[in-house]
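Q: Turn this into a structure:
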Amino acid sequence: MFESGGGLKKARNKYAVEVELDDGRVQILFIFVSPGTRVIDMLNDEREFIPFETSEGAIIIYRKSALKRLNPLFAAERLASRDPYDIIDVSHKASDQEVHEAYRKAVASVHPDHIQALGLPEEFIELATRRAMAINDAYDRIKRDRGLNNR
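A: All right, here's what the predicted structure looks like:
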């Protein structure tokens, strides 16, 4: 958690991803994502480059525009649980307001119009559309379970 210089190192989650570059190369790499952030959030942030780690530990930095497709591996396992709280990435103990805020954050990051405006390939738009539908369905189930039909 601390760097050798004594500074505080930010905590990161490590995810395996399949990366397809615009030149057709496909690689399995690791990406580091801050807690509470998803891989797609990194694709939508202001940075021009994204660092990846190889299985040997080497760091490779790619320009976002060179990424044709980025597929988080094992993400399907999380969605397969079909727990609506997992889908919008919020605790079962979260307040109604926290659930609503998590929903808005989750759906904003994958809104198909936003993804299309970034000029990303059609595969990203299709993935974003499916993800947005899953997020909307999860939020509807949570509201129904909590009796929040008026939101």
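Q: When you work out contacts or count neighbours from here on, use the C-alpha atoms and nothing else.
A: Will do.
Q: any idea how far G147 is from I125?
A: 32 Å (CA to CA, to the nearest Å).
Q: Quick check on these two: which one has the bigger neighbour count.
A: In this view I125 and G147 are compared by other CA atoms under 10 Å, and I125 has more residues nearby, 20 against 10.
Q: Touching, that one and G119? I think so.
A: No. Contact criterion CA atoms under 8 Å: I125 and G119 do not qualify, at 9.5 Å.
Q: show me where this structure has helices.
A: For the chain, applying DSSP state H gives helices covering 39-44, 75-80, 84-87, 96-110, 112-117, 122-146.
Q: Contacts made by the longest one with the rest, please.
A: What it means is helix 122-146. 69, 83-85, 87-88, 103, 106-107, 110-112, 115-116, 149, 151 (CA atoms under 8 Å, 6 or more residues apart in numbering).
Q: Filter the residues you listed down to just the buried residues.
A: When those are checked for burial by 16 or more other CA atoms under 10 Å, the buried set is 69, 84-85, 87-88, 103, 106-107, 110-112, 115.
Q: now, which of the residues you listed sits nearest A76?
A: Distance to A76, by CA to CA, is smallest for I87 among those, at 10.7 Å.
Q: Does the closest one touch L79 like I think?
A: Yes. Between I87 and L79 there is a contact under CA under 8 Å: 6.3 Å.
Q: another one to check against the first:
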Amino acid sequence: MRIWGKLIGAGIGFLMGRWFGALLGAYLGHRLFDRRPRTNPFFHTTFAVMGHLAKSSGRVTEQDIALASALMDQIGLTGRARTAAQQAYRQGKASDYPLQAQLRLLASGLRFRRDLARMFLEIQVQAALVDGELTVKERQLLTLIAKELGFDEGELARIIRMWHGERAGQRAGMSDKDACEILGVSETDDLRTIKRAYRRLMAQHHPDKLASQGLPPEMASVARQKSQDIQNAWERLRASRG
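A: Purely as a prediction, here's the structure:
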């Protein structure tokens, strides 16, 4: 019970819910975990890097373990697949874990699937922020992860801000600040600038576009939910600016 109390306090209920958990679960269940999960690069590296991030602060906390377990539950890992995920997590905690080499291996398989590469980065951002804070070491590791997957500092910063905005919006109701973080704009930006950012994000997360990149039909509804979050942020800012 003590673990879950901290879990709720850290907002992991939202972290593992809605579009993130559903999107990840649908994709991994449909495309990845049904084929030799113990050796699948995406499967293995997801949990190994989560373990590496958790250990980077010095010790793995109850919140870190609860998050990894919640992710395993969310995507329905049982039996050998769950054991493989736990083993990957432990391997990632090792001081000699070859992080950069593993990221490059993963990146080679995601070369033409930028949406999945972004999903991987988002998972690691959310894992690093499980306690609501980002240490210097965690930031350095996230920067490396982003770089190896082809994302620059600006994109990483946008993902971090988007996560902060969505998390805060779910806890206390969306504010203008939350909406700006979701859309990646400044509170001082004019409506035209905000609209451009909104349209860019909607195009990036459009279910039909994702489907053309290999998104299974089962994921269409959760892709629409992500689009709805973006839509809500836009409508909030449009209304507040009259």
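Q: tm score of chain vs chain?
A: Comparison of the two superposed chains (TM-score structural alignment, normalised by the length of structure 1) gives a TM-score of 0.56, and 107 aligned residues with a CA RMSD of 3.3 Å.
Q: related to what we said a few turns ago, ok, so of the buried ones among the contacts of helix 122-146 of structure 1, who is nearest S55 of structure 1?
A: Using CA to CA, these come closest to S55 of structure 1 at R69, 19.2 Å.
Q: residues in contact with the closest one?
A: Contacts for R69 of structure 1 (CA under 8 Å, 6+ apart) come out as 18-21, 121, 123-124.
Q: Narrow those residues to just the buried residues.
A: With neighbours counted by 16+ other CA under 10 Å, those contain buried members at 18-21, 124.
Q: Among those residues, name the ones in strands.
A: In strands, defined here by DSSP state E, the members of these are 18-21.
Q: among these, which two are most distant?
A: Farthest pair in these, by CA to CA: E18 and L21, 9.9 Å.
Q: about what we covered before: which one among the contacts of helix 122-146 of structure 1 gets closest to V33 of structure 1?
A: Set against V33 of structure 1, the nearest of those by CA to CA is A106 (15.1 Å).
Q: Now check the closest one against structure 2: what is it aligned to?
A: Correspondence of A106 of structure 1 to structure 2, assessed by TM-score structural alignment: L201.
Q: Look up how far I145 of structure 2 lies from its match.
A: The spacing between L201 of structure 2 and I145 of structure 2, counted by CA to CA, is 22 Å.
Q: what does R236 of structure 2 give?
A: Using CA to CA, R236 of structure 2 is found at 33 Å from I145 of structure 2.
Q: Neighbour count: those two, which is higher?
A: For R236 of structure 2 versus I145, neighbours defined as other CA under 10 Å are more numerous around I145 (24 against 17).
Q: quick one: secondary structure of I65 of structure 2?
A: Classification of I65 of structure 2 by DSSP: H, G, I helix; E, B strand; the rest coil places it in helix.
Q: quick one: stretch 114-121 of structure 1 to chain centroid distance?
A: 15 Å (CA atoms, centre = their mean, to the nearest Å).
Q: no no, stretch 57-67 of structure 1
A: 17 Å.
Q: got it, and stretch 86-102 of structure 1?
A: Here stretch 86-102 of structure 1 shows a centroid-to-chain-centroid distance of 16 Å under the convention CA atoms, centre = their mean.
Q: Just give the nearest non-adjacent residue to S55 of structure 1, would you?
A: Spatially, and ignoring its direct neighbours in sequence, S55 of structure 1 is nearest to L29 (6.7 Å; CA to CA, 6 or more residues apart in numbering).
Q: how many neighbours does the one you found have?
A: When neighbours are defined as other CA under 10 Å, L29 of structure 1 has 23 of them.
Q: Also I50 of structure 1?
A: 15.
Q: so it sits right up against A66, yeah?
A: No. Here I50 of structure 1 does not reach A66: they are 10.3 Å apart, not a contact under CA under 8 Å.
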